[in-house]
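Q: got a predicted model here, sequence first, then my questions.
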Amino acid sequence: MTFPPRFLPRLAQLVLGLFLYGIGISLMVRAGIGIAPWDVLTQGLSKQTGLAFGTLTNLIGLAVLLLWIPIRQRPGLGTVLNVLLIGPSAQFGLWLFPEFHGPWHQVPAFLAGLSVLALATGMYIGAAFGPGPRDGLMTGLHRRSGWPIGRVRTLIEAAVLLAGWAMGGNAGWGTLAFALAIGPMCAVTMRWFAATPARAEPCPGTG
């Protein structure tokens, strides 16, 4: 079997990036000072249903992927692996890390999680195997509606944040810090890991 040039290194970059993405999520969850909007939804659903955070991460990813059908968005290998791998990785991180208490522990844990997540974003998007389900929903709605992608992202993330918060998800100042910092941070890491020199995909919220 013959693979395209750099296929295997890109695949390794993708898988490692998705694993680290889940680890970054788990660190921010354990920090307890606020998490990304999609993770607020996941955490809220976990509290309401009793299902594990990692399991719900997978199920939400699959549900969002089904929303690609009416907007005619096509998944790639990276899309499928995103749905399959981030949930188990996040659940592993939640098993590995304890809950952090007090600002001297919570803030460094949150910043470490944010940094790992930004690094992971650059790795998995830079591998160029297709967007995650949530990113694809955002770009697909942007393409079909003609609305600016920033407006589409804001509307989607505001909706999932409010729904998650209403169900008990942890929306704190860390959520605001994530919203302000993740774009500039992953813009840098995407340049580090881009498979091709010119890539202009939007930085995601979570996968």
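A: Nice, I can see it.
Q: drop to CA atoms for contacts and neighbour counts, all remaining ones
A: OK.
Q: my guess is residue 165 contacts residue 41. True?
A: Yes. Residue 165 lies in contact with residue 41 (C-alpha atoms under 8 Å); the separation is 7.0 Å.
Q: what comes into contact with the helix or strand residue 80 falls within?
A: Using DSSP states H and E, residue 80 maps to helix 77-96. Outside helix 77-96, the residues that touch it by C-alpha atoms under 8 Å, 6 or more residues apart in numbering are 14-15, 18-27, 29-30, 52-59, 61-62, 124, 128-133, 207.
Q: grab the nearest non-local neighbour of residue 186.
A: residue 118 (4.8 Å; C-alpha to C-alpha, 6 or more residues apart in numbering).
Q: looking at residue 165 and residue 41, which is more packed in?
A: residue 41 (29 against 19; other C-alpha atoms under 10 Å).
Q: element containing that one, please.
A: Judged by DSSP H and E, residue 41 forms part of helix 37-49.
Q: check residue 162 too.
A: Residue 162 belongs to helix 149-166, assigned by DSSP H and E.
Q: got the angle for that helix vs helix 37-49?
A: Counting by axes from the mean of the first three to the mean of the last three C-alpha atoms, to 10 degrees, helix 149-166 points 20 degrees away from the direction of helix 37-49.
Q: picking up where we left off before, mind checking which of the contacts of helix 77-96 are in helices?
A: Among the contacts of helix 77-96, the residues falling in helices (DSSP state H) are 14-15, 18-27, 29-30, 53-59, 61-62, 124, 133.
Q: buried members of the residues you listed into ChimeraX, please.
A: In ChimeraX syntax, the buried subset of the ones in helices among the contacts of helix 77-96 is picked out as below (16 or more other C-alpha atoms under 10 Å):
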select :14,15,18,19,20,21,22,23,24,25,26,27,29,30,53,54,55,56,57,58,59,61,62,124,133
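Q: next up, a structure to set beside the first:
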Amino acid sequence: MKQFYARLLRLICGLFLYALGIVVTMNAHMGYAPWDVFHVGFAKTIGISIGTVSIITGVIIGIITVLLGEKLGLGTILNMVLIGVFIDMLLGFHIIPVASNFMFGIIMLIVGLFIIALASYFYIESAFGAGPRDSLMFALTRKTGLPVGVCRGTIELLAVFVGWRLGGMIGIGTIISAFVIGFCVQTTFKLLKFDATEIKHETLDQTYKTLFNNKKEQFHEEEVLKKGL
């Protein structure tokens, strides 16, 4: 049971870091990452917070992936909710500086991408399932037979286009994010000696069974101790 809670803590830390990385890249004012272009554009259009848009988008995508036959994990559910909550919290506290010039913006952007890469390590290593956007990518890859890179690129280009039409900011940071995030993730994983392909993710039903069986075993042990006394 302690191992389960340790994994859960890593998951939540990863989601917080992911939100932190997003806010840092946004405050770099160099142009938002693909999904953030959509989130900001949609938030401006309907007048709600960026975090709320992230939550709504995650839930809708999660429903679509389930309809496409993908299984959700606890990490998928918490991803839908907590990243948006953490984004609004960080933006509301105004604790992340805003870039005042080009060089500071570039530095903030790169730092933000490395924070996201570190977040990916914690998130994936917890093995509680892929995020809703990644699940959609996997579902489309399985359904269409197209390469995963094509499916991911298509999804993100669509998110950028719609977000841009809704008022989301596109700039050099959008291009840098698209091309550099892979390098940041690869470098971070290499430094931490982490191989994401070795992780076997746990679905919601498997998590439930793990918790239920652990509680049954704990209850049985307590009954044995009572009888012994």
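A: In hand now; what should we look at? Since the model is a prediction, treat every value here as computed from it, not as a measurement.
Q: tell me how the two chains score on TM-score.
A: With the length set by TM-score structural alignment, normalised by the length of the first structure, the two chains reach a TM-score of 0.88; 198 aligned residues with a C-alpha RMSD of 2.1 Å.
Q: buried set for the helix holding residue 80 of the first structure?
A: Buried residues in helix 77-96 of the first structure (16+ other C-alpha under 10 Å): 78-94.
Q: sorry, back to before: quick one: average offset of the helix holding residue 162 of the first structure versus the second structure, please.
A: Comparison of helix 149-166 of the first structure with the second structure after fitting gives an average deviation of 0.6 Å (mean C-alpha distance after the TM-score superposition for the first structure).
Q: for that helix, packing partners?
A: Helices and strands touching helix 149-166 of the first structure, as assessed by 3 or more C-alpha pairs under 8 Å, 6 or more residues apart in numbering; DSSP states H and E, comprise helix 37-49, helix 133-145.
Q: quick one: buried residues of the last one?
A: By neighbour count on 16+ other C-alpha under 10 Å, the buried set for helix 133-145 of the first structure is 133-142.
Q: and that helix, how far from the second structure on average?
A: Compared with the second structure, helix 133-145 of the first structure is 0.7 Å away on average (mean C-alpha distance after the TM-score superposition for the first structure).
Q: gap between that helix and the chain center?
A: 15 Å (C-alpha atoms, centre = their mean, to the nearest Å).
Q: and the angle for it with helix 77-96?
A: Using the same axes, to 10 degrees: helix 133-145 of the first structure against helix 77-96 is 140 degrees.
Q: what of the first one?
A: Angle between the axes of helix 37-49 of the first structure and helix 77-96 is 60 degrees (criterion: the same axes, to 10 degrees).
Q: so what's the gap between helix 37-49 of the first structure and the chain middle?
A: Per C-alpha atoms, centre = their mean, the centroid offset for helix 37-49 of the first structure relative to its chain is 14 Å.
Q: ok, which of the helices and strands packed on helix 149-166 of the first structure comes nearest residue 181 of the first structure?
A: helix 37-49 (13.6 Å; C-alpha to C-alpha).
Q: what range in the second structure does the closest one sit on?
A: Here helix 37-49 of the first structure aligns to the second structure at residues 34-46, judged by TM-score structural alignment.
Q: that stretch vs the first structure, mean deviation?
A: With mean C-alpha distance after the TM-score superposition for the first structure, stretch 34-46 of the second structure averages 0.6 Å from its match.
Q: give me the buried positions along that stretch.
A: Quick answer for stretch 34-46 of the second structure (16+ other C-alpha under 10 Å): 34-44.
Q: cool, stretch 157-165 of the second structure as well?
A: 159-164.
Q: dump the residues you listed into JSON lines; add distance to residue 145 of the second structure as well.
A: Below are these laid out as JSON lines (distance: C-alpha to C-alpha, whole Å):
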{"residue": "159", "distance to residue 145 of the second structure": "21"}
{"residue": "160", "distance to residue 145 of the second structure": "23"}
{"residue": "161", "distance to residue 145 of the second structure": "24"}
{"residue": "162", "distance to residue 145 of the second structure": "25"}
{"residue": "163", "distance to residue 145 of the second structure": "27"}
{"residue": "164", "distance to residue 145 of the second structure": "29"}
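Q: what's the closest of the residues you listed to residue 209 of the second structure?
A: residue 159 (36.3 Å).
Q: leaving out sequence neighbours, find the closest residue to residue 35 of the second structure.
A: Nearest one to residue 35 of the second structure, counting by C-alpha to C-alpha, 6+ apart, is residue 159 at 5.8 Å.
Q: residue 149 of the first structure too?
A: Nearest non-adjacent residue to residue 149 of the first structure, counting by C-alpha to C-alpha, 6+ apart: residue 142, 5.4 Å away.
Q: likewise residue 70 of the second structure?
A: residue 139 (6.3 Å).
Q: residues contacting the equivalent of that neighbour over in the first structure?
A: Residue 139 of the second structure maps onto residue 140 in the first structure, with residues paired by TM-score structural alignment. Counting by C-alpha under 8 Å, 6+ apart, residue 140 of the first structure makes contact with 68, 71-73.
Q: what sits against the closest residue to residue 193 of the first structure other than its chain neighbours?
A: Using C-alpha to C-alpha, 6+ apart and skipping the chain neighbours, the partner closest in space to residue 193 of the first structure is residue 126 (5.0 Å). Contact analysis of residue 126 of the first structure by C-alpha under 8 Å, 6+ apart lists 190-191, 193-196.
Q: so how far is residue 120 of the first structure from residue 126 of the first structure?
A: Counting by C-alpha to C-alpha, to the nearest Å, the separation of residue 126 of the first structure from residue 120 of the first structure is 10 Å.
Q: among the helices and strands packed on helix 149-166 of the first structure, which is nearest residue 99 of the first structure?
A: Of all those, it is helix 37-49 that lies closest to residue 99 of the first structure, at 14.5 Å by C-alpha to C-alpha.
Q: can you list contacts of the closest one?
A: 25, 34, 51-53, 56-57, 60, 157-158, 160-161, 163-171, 175, 205-206.
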